[in-house]
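[1] missing the sequence, but the structure's below:
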């Protein structure tokens, strides 16, 4: 799986493809800098979990597209940021990708701007992400392998205090939208899991190119504060 930097979320296809391409470059760049003195003692997500929160953000189009980034940044003493990012599919698959990295403030600002992230209360970020994970788990889909490590950055943030009520799926059912990099075998496996769990009529599926047909009125979340 791949990773991110700056991109515009215009459609699901662009979102997922950009995540994979940009994040692959980000991983390579991060690996090349591991030996630099200022990054030689990078904390883990768990070690950074008590640091002050710098920002908490979610993709502007996530409610409309059902897929987008969500990120939490905590401030390190040297001015850098400990960042956890999640690619969240609220329609079906939960957290499709995740990573924890130490970034400069400039890198994080560029990433947030390119991905059209908007500020949300940290409790709502955690509630949104964990709700998507729980929804997908119930369908038979675990989160990305790096999710548990990245989620340690949440620390003591309390999701329960968020007043926003999030819903998942689309029009009352899971909606599996196959991404541009999903293989036929992956599509069949996901459809098979959903069919066993819900029956043939218990979910919807489509390709990313068909996404505009379902985004109208397909949002989630009822704002009641913050």
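    Done, it's in. Since the model is a prediction, treat every value here as computed from it, not as a measurement. Residues are numbered from 1 along each chain as shown.
[2] hey, let's count contacts and neighbours off CA atoms from now on
    Fine.
[3] any idea where the helices of the chain begin and end?
    In the chain, the segments counted as helices under DSSP state H are 12-32, 62-65, 105-114, 122-139, 147-151, 184-198, 212-215.
[4] Take this one as well and set it beside the first:
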């Protein structure tokens, strides 16, 4: 009689661990910034301790005056000294004080409920991950009265660094539609006391604010700005490729070059504002934000991308190898030796084909065998875009990924690149602008693949605008 093989314990991703097991861990320490009640802006950090002594913690940026849970982050199973370093950094910037768990719980839930009442939903990572760090909101949690709204009781929107001018306009539009004129207050261009904690951009990054030149051009006529934009972008004829770099390499050390690029950025923002339909942009961003509540971007989904049926068949060693910079041939060889034929191997082989007819035939055969594989569907959609046969509904998250809750950074990039190709091929400026606004670079700094896509998106936004203006 054969002995039963011992089943290996399932390894949960950090995200799934927080969702499924965080509430089983004891609360360790909780902190909130000093003066949160006067400012109406709270930074709450809640930590729990593992049996190994390590800490999992989540932080929440809560706007009690209007927007609710604006931002959130989490760290899983880190040594206690790393948590202490994080807390000390927050303390230096914000002045943190230790608090009872119940206070943090009430602050978060009060901000969440107030914002939802006036039409604003919490950060997508809160809905999908960090809300599960909190205890269930039951009668066991003592109710603490948390003041929300401005001093006069009306919602008060204070623009901070997490909201650029376009996003601030969308927020104002939402308040106007939901509450009506005179039923809310606002302060535009205001600061945010959590700027240092959440803003990690480098001063020379291409995502830098172009406000230095916004005022200079905002008083111009549309025709004047078009003429200046076309003159400044003459050297960007081939502005973007898939690697997100300009054909004419930018010299970041040259102050004149940096200034020119910022001027182009300011003009691009102004011209998109003139040429796009705000309602259409808002419709796309709202749609994608709703979809984003239902998925997490993580390499823990790599086994699903490969086409495996069982997560236990995929190890961290596999992930370590497959996420290295290996070429398609080596990846295919590894996958075949490890698991046999998988749909991802078909995708790798199709992706490098140059002949359109051969590519179409291979895609058709592969989809017949693997009809639900997202990357194969995206290859098919790329062909449809070229043939002008793609329907926008085919690019929805559910159409591509079905009931999946996690996708890899690579799948996300391929999905967004397909949207980019679709909008660019149709010179759909509203779609381009919506894609640009939806993909906030601050959310993806840990994924180099996504960062490269964002550079390509930034460049294509300029390139498509230039072509549109030249052909208008």
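    Great, that's in hand. In this text the structure is predicted, and so the values were computed from the model without any measurement.
[5] To residue 44 of the first structure, which of the helices of the first structure lies closest?
    helix 147-151 (8.4 Å; Cα to Cα).
[6] and for that closest one, what are the contacting residues?
    Identification of contacts with helix 147-151 of the first structure by Cα atoms under 8 Å, 6 or more residues apart in numbering yields 45, 46, 84, 85, 86, 95, 97, 98, 99, 100.
[7] let's go with 7 Å and repeat that
    45, 84, 98, 99, 100 (Cα atoms under 7 Å, 6 or more residues apart in numbering).
[8] so how many other residues sit close to residue 269 of the second structure?
    18 (other Cα atoms under 10 Å).
[9] what about it, which helix or strand?
    According to DSSP states H and E, residue 269 of the second structure maps onto helix 255-275.
[10] and that helix, which residues are buried?
    For helix 255-275 of the second structure, a neighbour-count test (16 or more other Cα atoms under 10 Å) marks 258, 261-272 as buried.
[11] What residues sit buried inside stretch 156-166 of the second structure?
    Buried residues in stretch 156-166 of the second structure, counted by 16+ other Cα under 10 Å: 156, 157, 158, 159, 160, 161, 162, 163, 164, 165.
[12] Tell me which entries of the residues you listed lie within strands.
    In strands, judged by DSSP state E, the following of these are found: 156, 157, 158.
[13] got these as TSV, with distance to residue 468 of the second structure columns?
    TSV is the format used below for those (distance: Cα to Cα, whole Å):
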residue	distance to residue 468 of the second structure
156	39
157	35
158	35
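[14] which one of these is nearest residue 103 of the second structure?
    Nearest to residue 103 of the second structure among these, with distances taken as Cα to Cα, is residue 156, at 22.3 Å.
[15] What does that closest one correspond to in the first structure?
    Structural alignment (TM-score structural alignment) places residue 156 of the second structure against residue 175 in the first structure.
[16] swap in residue 379 of the second structure?
    By TM-score structural alignment, residue 379 of the second structure lines up with nothing in the first structure.
[17] Okay, and residue 379 of the second structure sits in which element?
    Applying DSSP H and E as the criterion places residue 379 of the second structure in helix 374-386.
[18] Tell me which residues are up against stretch 156-172 of the second structure.
    65-66, 149-150, 184-192, 195.
[19] counterpart of residue 135 of the first structure in the second structure?
    Under the alignment (TM-score structural alignment), residue 135 of the first structure pairs with residue 114 of the second structure.
[20] show me what contacts its match?
    Listed by Cα under 7 Å, 6+ apart, the contact set of residue 114 of the second structure reads 68, 148.
[21] want to throw the contacts of helix 147-151 of the first structure into JSON lines with neighbour count and distance to residue 149 of the first structure?
    Formatted as JSON lines, those follow (neighbours: other Cα atoms under 10 Å; distance: Cα to Cα, whole Å):
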{"residue": "45", "neighbour count": "24", "distance to residue 149 of the first structure": "7"}
{"residue": "84", "neighbour count": "24", "distance to residue 149 of the first structure": "9"}
{"residue": "98", "neighbour count": "25", "distance to residue 149 of the first structure": "9"}
{"residue": "99", "neighbour count": "24", "distance to residue 149 of the first structure": "8"}
{"residue": "100", "neighbour count": "22", "distance to residue 149 of the first structure": "7"}
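[22] Among those residues, which one sits closest to residue 126 of the first structure?
    Nearest to residue 126 of the first structure among the contacts of helix 147-151 of the first structure, with distances taken as Cα to Cα, is residue 84, at 11.3 Å.
[23] what does that closest one align to in the second structure?
    Going residue by residue (TM-score structural alignment), residue 84 of the first structure aligns to residue 58.
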